[in-house]
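Novice: I need the structure of the sequence given here:
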Amino acid sequence: MSALTVAVIATAGFSPFHFSVPCIIFGQSMPQPDLFCVEICAENPGVVMSDMGLSINVEHGLELLDTADIIIVPYWNHPEEKPSQALLDGLIKAWQRGAEVVGLCLGAYVLAYSGLLDGHRAATHWEYEQDFIERFPAVHLDSNSLYTSDERLITSAGTAAGIDCCLNIIRDHYGSAIANRVARRMVVPPYREGGQAQFIERPVPVSTRDSKMNELIEYLRRNLDKPHDLDSLAGFVSMSRRTLTRHFFRATGTTLGDWLNAERLQRSQELLETTNISIERVSEMVGFQSPVSFRQSFKARFSVSPSEWRRAFRGPAPVDVDVK
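Specialist: Next up, the predicted model:
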């Protein structure tokens, strides 16, 4: 079996890290040299400058897209900038003849601009989720996955997720054993649990314009460990259940139950990252009825367990306390 040709597209202002990921993974990190052949191409061959002042000398033009087995757009600088028609046409023709077309991080925008992703699943950096959805409503954006693969259209989430994506391409072509060997050489996990949800910042509103709701929010934050129901909270703010529900949604943009669950999970993240408190005690402190319900809610929101979160995000010297 001949080596698969991987064409990595260099664009003006490219990110050296993003660009190096496929070059390293499919190149020098491979356990044997006859599996992939990495070639670099650009719309305008010659010197291409990165966003950091580094430059590379590119020999091949976009004609490489006519024969490559795997074509990778490792990055794109500006989501609002539509790629040239020559690049878009080259990607379309390549996919139509059977090549795999890959967009890492914001490279997914290039595939989306081409129309190839219409009706398909895709991923991109979580910070651009809303922008991507608004620009490309025909694309099924998967906001959680680290990478997606749908009919030879492959996309990844931001930055390091490109490594996960490229390892998965190796896994698809040559199996887990080869992918695992590459991961070991790079000193990275061959497969990461969970998805982007564990990295997305979704802060719970600190305050609102409604003083009554601010008073309620402060009370709830001081008493996360206690059970709460709509009747008692309505009494706390001297409102009917219906009025409280309406005012709270207007002030926060979410329901009281969803807000409370998000606040409890956010507090649990802090405790998992900064203390040695047991999972069971964390569950109790943030107000879940049982450790089982806590684990289920945590996994549903972040796609990883509380223990996995702690291993991933806890600092080197967590505080050994039991907050009351």
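Novice: From here on, just use CA atoms for contacts and neighbour counts.
Specialist: Will do.
Novice: Quick check: the most centrally placed residue in the chain vs Pro205, distance?
Specialist: In the chain, the centroid-proximal residue (CA atoms, centre = their mean) is Gln196; its distance is 3.3 Å. According to CA to CA, to the nearest Å, Gln196 and Pro205 sit 21 Å apart.
Novice: same check, this time on Ser283
Specialist: From Ser283 over to Pro205 the distance is 22 Å, taken as CA to CA.
Novice: So these two - more neighbours on which side?
Specialist: Between Ser283 and Pro205, counting by other CA atoms under 10 Å, Ser283 is the more crowded of the two (24 against 12).
Novice: so what does the host helix or strand of that one touch, helix or strand wise?
Specialist: Using DSSP states H and E, Ser283 sits in helix 279-285. Counting contacts by 3 or more CA pairs under 8 Å, 6 or more residues apart in numbering; DSSP states H and E, helix 279-285 is packed against helix 256-274, helix 291-302.
Novice: Buried deepest among those, which one?
Specialist: Of all these, helix 256-274 has the most neighbours on average by mean count of other CA atoms under 10 Å, namely a mean of 19.
Novice: rewinding a little: so what's the residue nearest to the centre of the chain up against?
Specialist: Trp126, Ser143, Asn144, Ser145, Leu146, Ala157 (CA atoms under 8 Å, 6 or more residues apart in numbering).
Novice: compare with the first, here's sequence two:
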Amino acid sequence: MDTVALAVTDGMLHFELSLAYEVFGADLTAAGIVDHWYRLVVCGPGQVRAGRFRVEPDHGLDHLPRADTVIVPGWVDVDVAPPADLVDAVRAAHDAGARVASLCTGAFVLAAAGLLDGKRATTHWAHARDLATRYPRVQVDPDVLYVDNGRVLTSAGKAAAMDLCLHLVRLDHGSSVANAVARRLVVPPHRDGGQAQFVTTPVPAPDHHPLADLFPWVMQRLDHPLTVEDLARQARMSSRNLGRHFRSVTGTTPLQWLLTQRIRHAQELLETSDDSIDTIAAATGMGTATTLRRHFNRTVGVPPDTYRRTFRSRTRPGPDGSGPPHPRPAG
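Specialist: Predicted coordinates:
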């Protein structure tokens, strides 16, 4: 897997593009980390723009089939179909035997090329539903950092691109080299959990749908042991009718939506309070710390304590709101 080609086009996300360039384009032989490293080339249809930057490719897109690995960064406007020449070139590279990996919304290119049909894949959580809707043959998993299908790989958004790039290095050069690359870039060689821990799950905006009054009522009672019957009674409809409206408005069932809101509230409390796990379990209607930990770990991908250490502020102001900050316990 010596030659890595970055497939670029206008509108590419410069963060993912630069990240891949840094991982695969650095001369690690000079640093004594490896005896040989990748040969990185940039392929595109002439000069392209990535954000506010201009990129001058080394070769045209027709050079992609000569690469061992093709990296497809994401781009900004996913509402527009990927450029046909890029899609065709990526498909041709795969047909020629190249390993193809997408970063963030680059998954839309792989899906358009048919490379994700019948396969599990991921993308940035904010675009996962769009990917699944547009390409129903793709098994979209919005909760993971990356998916490895062998010769076809996809990553979630932004920093998850680094996770996938390090995974490719680990496959090609082993864990010790991947760890050395991670240390050089001052990033963790492996992150626990998936992108579920970064996903926001807001309540649908108020509207004229039949559940508009129910949502705020539930959010004020998350510490109560609510049932589907309770929700149906409040909404003045049968449980079956409630389920139908929930599926239409939220895309899920009443119980799954309720669990999601409880987990999200637990995330907020873990981020903003010093409350114990038992207290948070009670405040979110989970009952016990054991129940909260089980559902939280399954949904978010990491235990509540790990989530708190990762996402809460490490400092806070003194008691009077001024002066030097005091350490905040990770609890």
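Novice: care to give me the TM-score?
Specialist: Between these two chains, after superposing, the TM-score reads 0.84 (TM-score structural alignment, normalised by the length of structure 1); 311 aligned residues with a CA RMSD of 3.0 Å.
Novice: Helices - which of the contacts of Gln196 of structure 1 land there?
Specialist: Assigned to helices by DSSP state H, none of the contacts of Gln196 of structure 1 qualify.
Novice: Could I get the full set of helices for the stretch 1-150 of structure 2?
Specialist: For the stretch 1-150 of structure 2, applying DSSP state H, counting those that start in this stretch gives helices covering 14-25, 84-95, 107-112, 128-134.
Novice: distance from the third one to structure 1 after superposition?
Specialist: Put plainly, it is helix 107-112 of structure 2. For helix 107-112 of structure 2, the mean distance to aligned residues of structure 1 following superposition is 1.3 Å (mean CA distance after the TM-score superposition for structure 1).
Novice: can you give me the strands in structure 1?
Specialist: Assigned by DSSP state E, the strands in structure 1 fall at 4-10, 36-42, 46-49, 55-58, 70-73, 100-103, 121-122, 140-141, 147-150, 153-156.
Novice: got the ones you listed as JSON lines, with distance to Ile178 of structure 1 and mean neighbour count columns?
Specialist: Below are those laid out as JSON lines (distance: least, CA to CA, whole Å; neighbours: other CA atoms under 10 Å):
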{"stretch": "strand 4-10", "distance to Ile178 of structure 1": "15", "mean neighbour count": "23"}
{"stretch": "strand 36-42", "distance to Ile178 of structure 1": "12", "mean neighbour count": "20"}
{"stretch": "strand 46-49", "distance to Ile178 of structure 1": "32", "mean neighbour count": "16"}
{"stretch": "strand 55-58", "distance to Ile178 of structure 1": "29", "mean neighbour count": "15"}
{"stretch": "strand 70-73", "distance to Ile178 of structure 1": "18", "mean neighbour count": "26"}
{"stretch": "strand 100-103", "distance to Ile178 of structure 1": "19", "mean neighbour count": "26"}
{"stretch": "strand 121-122", "distance to Ile178 of structure 1": "25", "mean neighbour count": "24"}
{"stretch": "strand 140-141", "distance to Ile178 of structure 1": "30", "mean neighbour count": "18"}
{"stretch": "strand 147-150", "distance to Ile178 of structure 1": "19", "mean neighbour count": "20"}
{"stretch": "strand 153-156", "distance to Ile178 of structure 1": "20", "mean neighbour count": "28"}
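Novice: Tell me which of those strands lies nearest to Asn214 of structure 1.
Specialist: Closest of these to Asn214 of structure 1 is strand 140-141, at 34.5 Å (criterion: CA to CA).
Novice: Would you mind getting the average deviation of that closest one from structure 2?
Specialist: Averaged out, strand 140-141 of structure 1 is 1.7 Å away (mean CA distance after the TM-score superposition for structure 1).
Novice: Now mean neighbour count and distance to Gly60 of structure 2 too, for the helices of the stretch 1-150 of structure 2, in CSV please.
Specialist: Output for these, formatted as CSV (neighbours: other CA atoms under 10 Å; distance: least, CA to CA, whole Å):
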stretch, mean neighbour count, distance to Gly60 of structure 2
helix 14-25, 19, 17
helix 84-95, 20, 10
helix 107-112, 26, 17
helix 128-134, 17, 27
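Novice: follow-up on the earlier one: looking at the strands of structure 1, which is closest to Val292 of structure 1?
Specialist: strand 147-150 (29.2 Å).
Novice: who does that closest one touch, helix- and strand-wise?
Specialist: Against strand 147-150 of structure 1 (3+ CA pairs under 8 Å, 6+ apart) you get strand 121-122, strand 153-156, helix 161-174.
Novice: Which one of the ones you listed lies nearest to Glu43 of structure 1?
Specialist: Nearest to Glu43 of structure 1, of these and by CA to CA, is strand 153-156 at 20.8 Å.
Novice: Can you give the contact residues for stretch 244-264 of structure 2?
Specialist: Applying CA under 8 Å, 6+ apart, the external contacts of stretch 244-264 of structure 2 come out as 200-201, 204, 209-211, 219, 222, 227-228, 242-243, 284-286, 295-296, 299.
Novice: With stretch 130-150 of structure 2 instead?
Specialist: Outside stretch 130-150 of structure 2, the residues that touch it by CA under 8 Å, 6+ apart are 99, 108, 111-112, 116-125, 128, 153-157, 160-161, 163-164, 193-196, 300.
Novice: okay, it sits on what stretch of structure 1?
Specialist: Aligned by TM-score structural alignment, stretch 130-150 of structure 2 falls on residues 131-151 of structure 1.
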